[in-house]
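[1] Okay, here's the prediction I keep looking at, along with the sequence it came from:
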Amino acid sequence: MTDPTITQAMIDAYDEYTHLTLDRRRFMEQLTRLAGAGAAAAAIAPLLAANSAQAAIVADSDPRVKGEDITFPGGSGEMKGYLVKPAEHTGKLGTVIIVHENRGLNPHIRDVTRRVALEGFVALAPDFLSPLGGTPSDEDKARDMFATLDPSRTAADAVATVTFLKADKDGNGKVGAIGFCWGGGTVNSLAVNAPDLAAGVAYYGMQPKSADVPKIKAALLLHYGGLDERINAGIDGFRKALEAAHVEHTIYVYEGVNHAFNNDTSAARYDKQAADLAWGRTIAFLKQKLA
């Protein structure tokens, strides 16, 4: 049996469904039209979505890392999070916040957090849905919850996470952040609101207002997928504002790949070559800025 053909129009429709105005019913109607039949659309939809059953790159039982679910003080209430450290290390380590996509703190982000720890960092993935009770197992429900989050509280919770990590007993007091999709935008916002953030890495994240860019003190590494027209529309304005404010930054656009190209649980959108290249650049950047 051959895999169904997935077109760019299908990927664009899924992006609209996950980030903009389409609901599930309208998305499936549009996908059926594009695929030519309901059965084909039903086969394609799981390939566009992330698969939480996908095997982790670093298993939660990997003896090289130690992870635990924790609670810590947020901006105005308790935050949940997943904290991971190398099982064996000497000296103080740089610390990194990992900010999830608009599906919350799911198995994929936990896996990414372990990957970061394995590179020699204290890694913490906060659950930014904590004010609403935490990330549910139903990812569509999680997506809907993001629309009800208070942006000012999210910003305060992100700043509080920096404060928490700065005091970690195994950390060296330097804090960086990596964010994906919604999390990429959150990292950009965090850079605006946390002058003590040392480094920020935003994967295909929404850009902050140009007027806020001069507040940024962190060095930034910005990754974008070349086919991601929705997010990429803000690159030029962001670049000009960063240059005008003399903010240290590097921008990479990976041609021919989509939004969410780093997410290896999404068969249709993941691009291994781009993801590996961006990851290598990310880790080198964080090792330099958080040493």
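    Noted; the coordinates are in hand. Numbering: from 1, shown residues only.
[2] For the rest of this, base every contact and every neighbour count on C-alpha atoms.
    Will do.
[3] Other residues contacting stretch 238-257?
    207-208, 210-211, 213-214, 216-228, 269, 271, 274 (CA atoms under 8 Å, 6 or more residues apart in numbering).
[4] let's see 6 Å
    By CA atoms under 6 Å, 6 or more residues apart in numbering, the surrounding residues in contact with stretch 238-257 are S210, P214, A219, L220, L221, L222, H223, Y224, G225, G226, L227.
[5] List buried members of those residues by neighbour count.
    A219, L220, L221, L222, H223, Y224, G225, G226, L227 (16 or more other CA atoms under 10 Å).
[6] tell me which of these is nearest to D15?
    If you rank the buried ones among the contacts of stretch 238-257 by distance to D15 using CA to CA, L227 comes first, at 11.4 Å.
[7] Check which helix or strand the closest residue to that closest one other than its chain neighbours maps to.
    Spatial nearest neighbour of L227, chain neighbours left out: N258 (5.0 Å); criterion: CA to CA, 6 or more residues apart in numbering. N258 belongs to no helix or strand when assigned by DSSP states H and E.
[8] Test my guess that N258 contacts G225.
    Yes: applying CA atoms under 6 Å, one finds N258 in contact with G225, separated by 5.0 Å.
[9] name the element L221 belongs to?
    Assigned by DSSP H and E, L221 falls in strand 219-225.
[10] Name the next helix or strand downstream of that strand, please.
    The helix or strand immediately downstream of strand 219-225 is helix 229-232, counting by DSSP H and E.
[11] Return the distance of that next one from the chain's centre.
    Its chain's average C-alpha position is 16 Å from that of helix 229-232, according to CA atoms, centre = their mean, to the nearest Å.
[12] in that helix, what's buried?
    Using 16+ other CA under 10 Å as the test for burial, helix 229-232 gives I231, N232.
[13] contacting residues for Y224?
    Y224 neighbours (CA under 6 Å, 6+ apart): Y204, V253.
[14] take the one below as the second:
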Amino acid sequence: MDTLKKKDISQEVFDLYDDYAHNKIDRRQFVEKLSLYAIGGLTVSSLLSFMSPKYVENILVKPEDERIDSKYITYNSPNGGGSIKGLLSQPSNIKTKLPGIVVVHENRGLNPYIEDVGRRAALEGFISLAPDALTPLGGYPGNDDDGRALQKQRNRDEMLEDFIAAFNYLKSYENCDGNIGVVGFCFGGWIANMMAVKILDLKAAVPFYGGQPTAEETSQIKAPLLLQYAGLDTRVNAGWPAYETALKENHIDYTVYFYPDVNHGFHNNTTPRFDKEAADLAWSRTIGFFKGKLI
């Protein structure tokens, strides 16, 4: 159905996709369950196509954009995966040192959407580094299904070390002034929270719909937090009340926003979970937060 629109899809289909995207069901189960919603003019193949990411046509900042310098680099993660590949993006013609942002991918490796987010951050005047935690397994394989399967093979605490090492790379990078924040999405939201736990001189963290640290871990946070949640994301939001209690008990500097009537992954503009109004607002808040805390 070429005319299939977001409004044509029931919330149950989005919830089903969330289960699939987070490895609660496999592809066979996803397709089987999806068939229950293939009624009327809908087919399973049209639903599958509609729910799948459309990367190429939705890139906002092209790799060749002359306003930025974007290239792949490798850096050492001695406590994680060893040599890690990442996309380093910065404004063209840098005349002074700039603050840095680590951009953390979802649970499928460094796909084109996350690379695009890194370039967007560079357009805003930051040096961004978007690592690929799948590097030890050959890197992002070109599609999200295989990416999720690969990422399941890695220990998440070792991957956390890879992103901490990215912070250290930026810290010593010649064009970076040492003021560094992190933004992460889904799995990357958990990483952003945990980098705030682990890195005492992290200047700011922005987790998008990320899993929360324990109360004991939360007590170690020094960085200010901007926490962004999707209103319909019952899975992740279930951990918020306990996290909020721990943040308040430990007098952590935090701001939280819940975006009503949007799904987990609402910032990702390559899937139908994308909500432009919420995504634009959340991104403007993210950049404003980083400009206030890093500059």
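    All right, it came through fine. Here the structure is a predicted model, which means the values were calculated and not measured.
[15] Can you calculate the TM-score here?
    Here the superposed chains carry a TM-score of 0.96, computed using TM-score structural alignment, normalised by the length of the first structure; 290 aligned residues with a CA RMSD of 1.4 Å.
[16] Could you find the residue nearest the spatial middle of the first structure?
    Closest to where the C-alpha atoms of the first structure average out (CA atoms, centre = their mean) is F180, at 1.9 Å.
[17] where along the second structure do the helices fall?
    11-21, 27-34, 44-51, 112-123, 144-151, 156-172, 187-198, 215-218, 234-237, 240-249, 276-294 (DSSP state H).
[18] closest one to R67 of the second structure among these?
    That would be helix 112-123 among these, by CA to CA, at 7.1 Å.
[19] count of residues packed around the closest residue to T18 of the first structure other than its chain neighbours?
    Once flanking residues are discounted, T18 of the first structure sits nearest to R143: 7.3 Å by CA to CA, 6+ apart. Residues near R143 of the first structure, counting by other CA atoms under 10 Å, number 18.
[20] next one: the one 4 residues further on
    In terms of burial, A147 of the first structure registers 11 neighbours under the definition other CA under 10 Å.
[21] what does it align to in the second structure?
    Using TM-score structural alignment as the criterion, A147 of the first structure maps onto K152 of the second structure.
[22] Please pull up the equivalent of the residue nearest to L227 of the first structure in the second structure.
    The equivalent of N258 of the first structure in the second structure is N263 (alignment by TM-score structural alignment).
[23] Distance check, the counterpart of A194 of the first structure in the second structure against D261 of the second structure.
    Correspondence of A194 of the first structure to the second structure, assessed by TM-score structural alignment: I199. Counting by CA to CA, to the nearest Å, the gap from I199 of the second structure to D261 of the second structure is 34 Å.
[24] now N168 of the second structure
    Counting by CA to CA, the gap from N168 of the second structure to D261 of the second structure is 38 Å.
[25] Compare those two (neighbour count), which wins?
    Legend: neighbour count by other CA under 10 Å for N168 of the second structure and D261, higher for N168 (17 against 11).
[26] What is the burial count for the match of N258 of the first structure?
    Neighbours around N263 of the second structure, by other CA under 10 Å: 23.
[27] Contacts only, for it.
    A230, L232, D233, R273.
[28] Same check on Y37 of the second structure?
    With CA under 6 Å, 6+ apart, Y37 of the second structure has no contacts at all.
[29] Alignment lookup: it to the first structure.
    Under the alignment defined by TM-score structural alignment, Y37 of the second structure is paired with L34 of the first structure.
[30] Kindly state which residue of the first structure is aligned to P63 of the second structure.
    In the first structure, P63 of the second structure lands on D60 (TM-score structural alignment).
[31] ok, that match to Q30 of the first structure distance?
    From D60 of the first structure to Q30 of the first structure the distance is 38 Å (CA to CA).
[32] got it, and M1 of the first structure?
    For M1 of the first structure relative to Q30 of the first structure (CA to CA), the value is 24 Å.
[33] neighbour count winner among the two?
    Each of M1 of the first structure and Q30 has its neighbours counted (other CA under 10 Å); Q30 has more, 18 against 3.
[34] Name the nearest of the contacts of N263 of the second structure relative to N175 of the second structure.
    A230 (34.8 Å).
[35] How about the contacts made by the aligned partner of the closest one in the first structure?
    In the first structure, the residue paired with A230 of the second structure is G225, using TM-score structural alignment. Listed by CA under 6 Å, 6+ apart, the contact set of G225 of the first structure reads V253, Y254, V257, N258, H259.
[36] let's see 8 Å
    So G225 of the first structure contacts Y204, N232, V253, Y254, E255, G256, V257, N258, H259, A260, F261 (CA under 8 Å, 6+ apart).
[37] Over to I73 of the second structure?
    K85, G86, L87, L88.
[38] among these, which two are most distant?
    Pairwise distances across those peak at 9.5 Å for K85 and L88 (criterion: CA to CA).
[39] shared neighbours of those two, anything?
    Y72, I73.
[40] Excluding covalently adjacent residues, which one is nearest to I97 of the first structure?
    Counting by CA to CA, 6+ apart, the residue nearest I97 of the first structure is A177, at 4.4 Å.
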